[in-house]
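Colleague: Give the three-dimensional model of this entry:
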Amino acid sequence: MAFDSFSAFITMEGHGPYVWASYAVFFVLMVMMMILSVRSRKAIIESCRRGYEFQADKSKVTTAPTPSASFARVNVSQD
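Modeller: As a prediction, the model looks like this:
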């Protein structure tokens, strides 16, 4: 092992505060990113669910669909 004791490992010859602070910042940012990702995912799923419910409610309200085109037989003379 490179260090004689646990306190030497923590202090790292004077560089310990910088090293441990950067580890702490990294882990705090990773936890924040995970929490924000989960919240964003839940919000997106809820928004999609509301959209689907709105579409389902809207389709129940409309009446029978009207034909967009009508087809009639036309008699053409063969003269």
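Colleague: For the rest of this, base every contact and every neighbour count on C-alpha atoms.
Modeller: OK.
Colleague: centroid residue for this protein?
Modeller: Arg41 (3.7 Å; CA atoms, centre = their mean).
Colleague: Distance check, it against Pro17.
Modeller: Distance from Arg41 to Pro17, counting by CA to CA, to the nearest Å: 36 Å.
Colleague: ok, now Met30?
Modeller: Per CA to CA, Met30 is found 20 Å from Pro17.
Colleague: cool, Ala2 as well?
Modeller: According to CA to CA, Ala2 and Pro17 sit 18 Å apart.
Colleague: Comparing these two, which shows the higher neighbour count?
Modeller: Per other CA atoms under 10 Å, whichever of Ala2 and Pro17 has more neighbours is Pro17, with 12 against 6.
Colleague: how about this one, so we can line them up?
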Amino acid sequence: MAFNSLADFLTMGTHGAFVWSTYGLVLLILASLILNTVQGRRKVIRQLKKRYLRESDS
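Modeller: Okay, here's the model as predicted:
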């Protein structure tokens, strides 16, 4: 095993803060991209429904 304990793994020598903050930032970015995609899809569906109802009434 490369690390003797869980604490050694989490600190990764002196690089732990950089490594874990990078993982956190990547997860935050991915979550925001997923949320943005879902919200955009819902918006498009709402717009298409309104357009369909408007055009079907004519």
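Colleague: returning to what we had before: and the strand or helix carrying the residue nearest to the centre of the first structure, what does it pack against?
Modeller: Element membership of Arg41 of the first structure, judged by DSSP states H and E, is helix 16-61. Packing partners of helix 16-61 of the first structure (3 or more CA pairs under 8 Å, 6 or more residues apart in numbering; DSSP states H and E): helix 6-11.
Colleague: Now the helix it packs on on the second structure. Mean distance?
Modeller: Its aligned residues in the second structure lie a mean 0.4 Å from helix 6-11 of the first structure after superposition (mean CA distance after the TM-score superposition for the first structure).
Colleague: where's that helix relative to the chain centroid, distance-wise?
Modeller: 42 Å (CA atoms, centre = their mean, to the nearest Å).
Colleague: got it, and stretch 41-60 of the first structure?
Modeller: Between the centre of stretch 41-60 of the first structure and the centre of its chain there are 15 Å (CA atoms, centre = their mean).
Colleague: likewise stretch 39-52 of the first structure?
Modeller: On CA atoms, centre = their mean, the centre of stretch 39-52 of the first structure falls 9 Å from the chain's centre.
Colleague: With stretch 33-51 of the second structure instead?
Modeller: Stretch 33-51 of the second structure sits 17 Å away from the centroid of its parent chain (CA atoms, centre = their mean).
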